[in-house]
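Structure here, sequence nowhere to be found:
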């Protein structure tokens, strides 16, 4: 019997693109498609057709129809996971704490670091704005008006942190109330003995299932990112950006400096960890945040990044990351600093050194005091402007470009959340250094085999 030997060279198995690359491709493709749609069509519909007697434009069908529906479903699917993820993870983390005083240390360190980085952010923004003068010589007239909503007092925010109805808090997505209830529930489980241990195992299983669901949605992210970018760039007015180009570029510059200079310096100084590992491993979460413009919607991905890629133990990540998504507003603080100086220059108002110090103080405290309030960025800016007697209607001048800037500052915010989580975890000996230094950590967990749904998928 003869045996044939195949001497032909074996073709190498093609390597699939990683999740980061696929998300980036989806984002770039969406930007290109959206810009082309705006250039080729307008919302009156140059190319239209009739369906069941209805006159439908191609632009409306794509942008307001397909892109809007798919994008909204993608955002909703992410938000769907936020409440169960935060509650289950925080209960697991709290119930595993053998030292109750550790919870107080985690909270104190996290809040102090978030306030510190926010103060740095707005100080940096005000300094850059005073040097570059983005509003000098401009005579902008806004066709829209902005009516400032009244922000709650700090005392009222503290009172509102205690949930009167935990189920209602979960239904409304009130993150501070959810955190308080989950912490109390976890402490009670830890003090209950055998019953608490049995319930802890149930919550740990729930946590594993929820994290797998996060992984599934992450694999669908390139398509969601594509439609979100396509819709945004098909509708955004580039003429508005052109008129505010100096302000727009200055905010972007300050955001990049804070993310790539301030954060690495703070991380290296306080923990000794390599900043390059943090920046490299934040790519997926930052792209998610950029696409969704929502720290809350990105929270499942941020949590997965902190635990699986950065090595932060669940007992720390489950507390610091959700807290950061609620009160950490470094990107928003940068926008406020530049916007305040910009509006003052446009209206010809000279602010004193004391005024600028008041801007820094007000914006820093407001980042905690207005946590969880809808439209928090503009509410905080209105508070800052009122504090230094600037016209609040000046906010209307920058609303046109705020959507694009919001995307970038959300990416900065989630990076800050993970940086603080790493510093706190390192100080509490709750950071897996090997995972943090491993460039491939967490990558295998991102893959989902939709063809073979077994325990190893």
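Received it, and whenever you're ready, just let me know what you need. None of the values given here were measured: they were computed from a predicted structure.

contacts, neighbours, all on C-alpha from now
Fine.

Which residue ranges of the chain form strands?
Along the chain, counting by DSSP state E, strands occupy 48-51, 54-57.

Flag every buried residue along the first one.
By that I understand strand 48-51. By neighbour count with 16 or more other Cα atoms under 10 Å, strand 48-51 contains no buried residues.

Next one for the comparison:
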């Protein structure tokens, strides 16, 4: 009988072919140098206009403050206010005109456009399929897990251990990021010419402004966070993958109430969710079969879109610092698995390899959640009572890789733009990055939003914020893929450690 290729090797083959295909297509139908130069010129003007606009808005705010405090006369205030508003209005018109021209310029290779229109949609379809079953899987498996506990005190024990471990691993991650960045100093020695080139990179201006806008809605205090956990409409929460904490709250509450009403009354509901859980797990098995094709499409799109080698080389030191720090975090996980769980760390990595490869390809902890739950339960041996509780929470609040990245990126931006930070600032980074990781959606690009929150917490100059974010945006997609691998590895490690601590770690059903 012919031996079947293991899933992780199928995914690796898909990744390699996707990278090769992306490299080839990125060089098919490239625009000529004249169009490139024209586009670069417009982008430089656009970046300058956006930066000037932010400065003017701050000046307008400061002018209003001076007038209210009586430091500026009424006539002077009106004249200066009108001048600033006229300049902002003129900049709005110029920005709109520049953006329209840039949209009309054929700056993308035809091969890249082909991948975006005809190849990438297959990868997007796969991600949507995983997101489709994420909420039903959480509800079915978590209710099944809670109902099977038979004792509410066991649930509190698992919950407390889970939260403590998630917080500790996140603090470890941030500390490693700060330590490595302080030793290597990735932003030192970067020239002004390089900064200008990186911040005028095509397509960055709109993304930077969108991320800064998103960061305003993410900033919440602890009380607001607690209020947000409780949904006012569970069906609305179930329709939004970004509201996993709300769904988890309702599901745990329902599971506990099923325990309280007794086995006889709860049996019809329990049987329903047991059947639903089995059906959803079968859907995971079917969806995962197309993973190699999806990975091919996703990687081809990433590679085709990352075709500026000079920009990548300019940020090589920074990128290697992030990746090196992430690798150290893997060592921490392996120490937990080896010393506490008493399992072979390499065996553990082999069992969760498909999860890591999918996380790398999709850049989404939420999208890989169904696969992570299946691998940890069936291939590592974590009891469903633990995996169904720990992993959905981890996909929402545990972002070790992303938190570590915040630390390195903050030090890099501050060094590159000559903003001094103190030891107290670095303690603030630890605290803010920890809080920012809680409740932030596990979707691509959220790391930049969290980074903005961290930079604002140390009073980084507002006028330099767009410049700082634009500086690292060119390699953010690649680093997002790497840090998502650490996020899901951390979730699997904590689930395994919690299972060991409560005697719920058994023998795996399958092994690769």
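That came through fine. Nothing here was measured: the structure is a model prediction, and the numbers come from that model.

out of the strands of the first structure, which comes closest to residue 426 of the first structure?
Residue 426 of the first structure lies closest to strand 54-57 among the strands of the first structure, at 56.1 Å (Cα to Cα).

circling back to that earlier point, as JSON lines, the strands of the first structure with distance to residue 344 of the first structure would be great.
Listed next are the strands of the first structure as JSON lines, based on distance: least, Cα to Cα, whole Å:
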{"stretch": "strand 48-51", "distance to residue 344 of the first structure": "46"}
{"stretch": "strand 54-57", "distance to residue 344 of the first structure": "43"}
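
Tell me which of the ones you listed sits nearest to residue 324 of the first structure.
Comparison of the strands of the first structure against residue 324 of the first structure by Cα to Cα identifies strand 54-57 as nearest, at 43.1 Å.

Looking at the strands of the first structure, spot the one closest to residue 326 of the first structure.
Residue 326 of the first structure lies closest to strand 54-57 among the strands of the first structure, at 40.5 Å (Cα to Cα).

What range does stretch 51-68 of the second structure cover in the first structure?
Using TM-score structural alignment, stretch 51-68 of the second structure lines up with nothing in the first structure.

Can you list the buried residues in that stretch?
Using 16+ other Cα under 10 Å as the test for burial, stretch 51-68 of the second structure gives 51-56, 60, 63-64.

just checking, which of those residues belong to helices?
Using DSSP state H, the members of these that fall in helices are 51-56, 60, 63-64.

So which of the residues you listed is the closest to residue 297 of the second structure?
Out of those, the member with the shortest distance to residue 297 of the second structure (by Cα to Cα) is residue 51, at 35.8 Å.

do you know how far the closest one is from residue 44 of the second structure?
Note on residue 51 of the second structure: its distance to residue 44 of the second structure, by Cα to Cα, to the nearest Å, is 11 Å.

do residue 395 of the second structure as well
Relative to residue 44 of the second structure, residue 395 of the second structure is positioned 38 Å away (Cα to Cα).

between those two, which one's more packed in?
Ranked by neighbour count (other Cα atoms under 10 Å), residue 395 of the second structure and residue 44 place residue 395 first, with 28 against 17.

To which residue of the first structure is the more buried one aligned?
Residue 395 of the second structure maps onto residue 325 in the first structure, by TM-score structural alignment.

Could you pull up the residues touching that match?
Applying Cα atoms under 8 Å, 6 or more residues apart in numbering, we find residue 325 of the first structure in contact with 295-296, 299, 413-414, 417.

can you tell me which residue in the first structure aligns to residue 185 of the second structure?
With TM-score structural alignment defining the correspondence, residue 185 of the second structure maps onto residue 133 in the first structure.

Check residue 416 of the second structure too.
In the first structure, the residue paired with residue 416 of the second structure is residue 346, using TM-score structural alignment.

Not counting sequence-adjacent ones, nearest residue to that match?
residue 135 (5.0 Å; Cα to Cα, 6 or more residues apart in numbering).

isn't that neighbour right up against residue 340?
No: if you go by Cα atoms under 8 Å, residue 135 of the first structure and residue 340 don't touch, sitting 10.0 Å apart.
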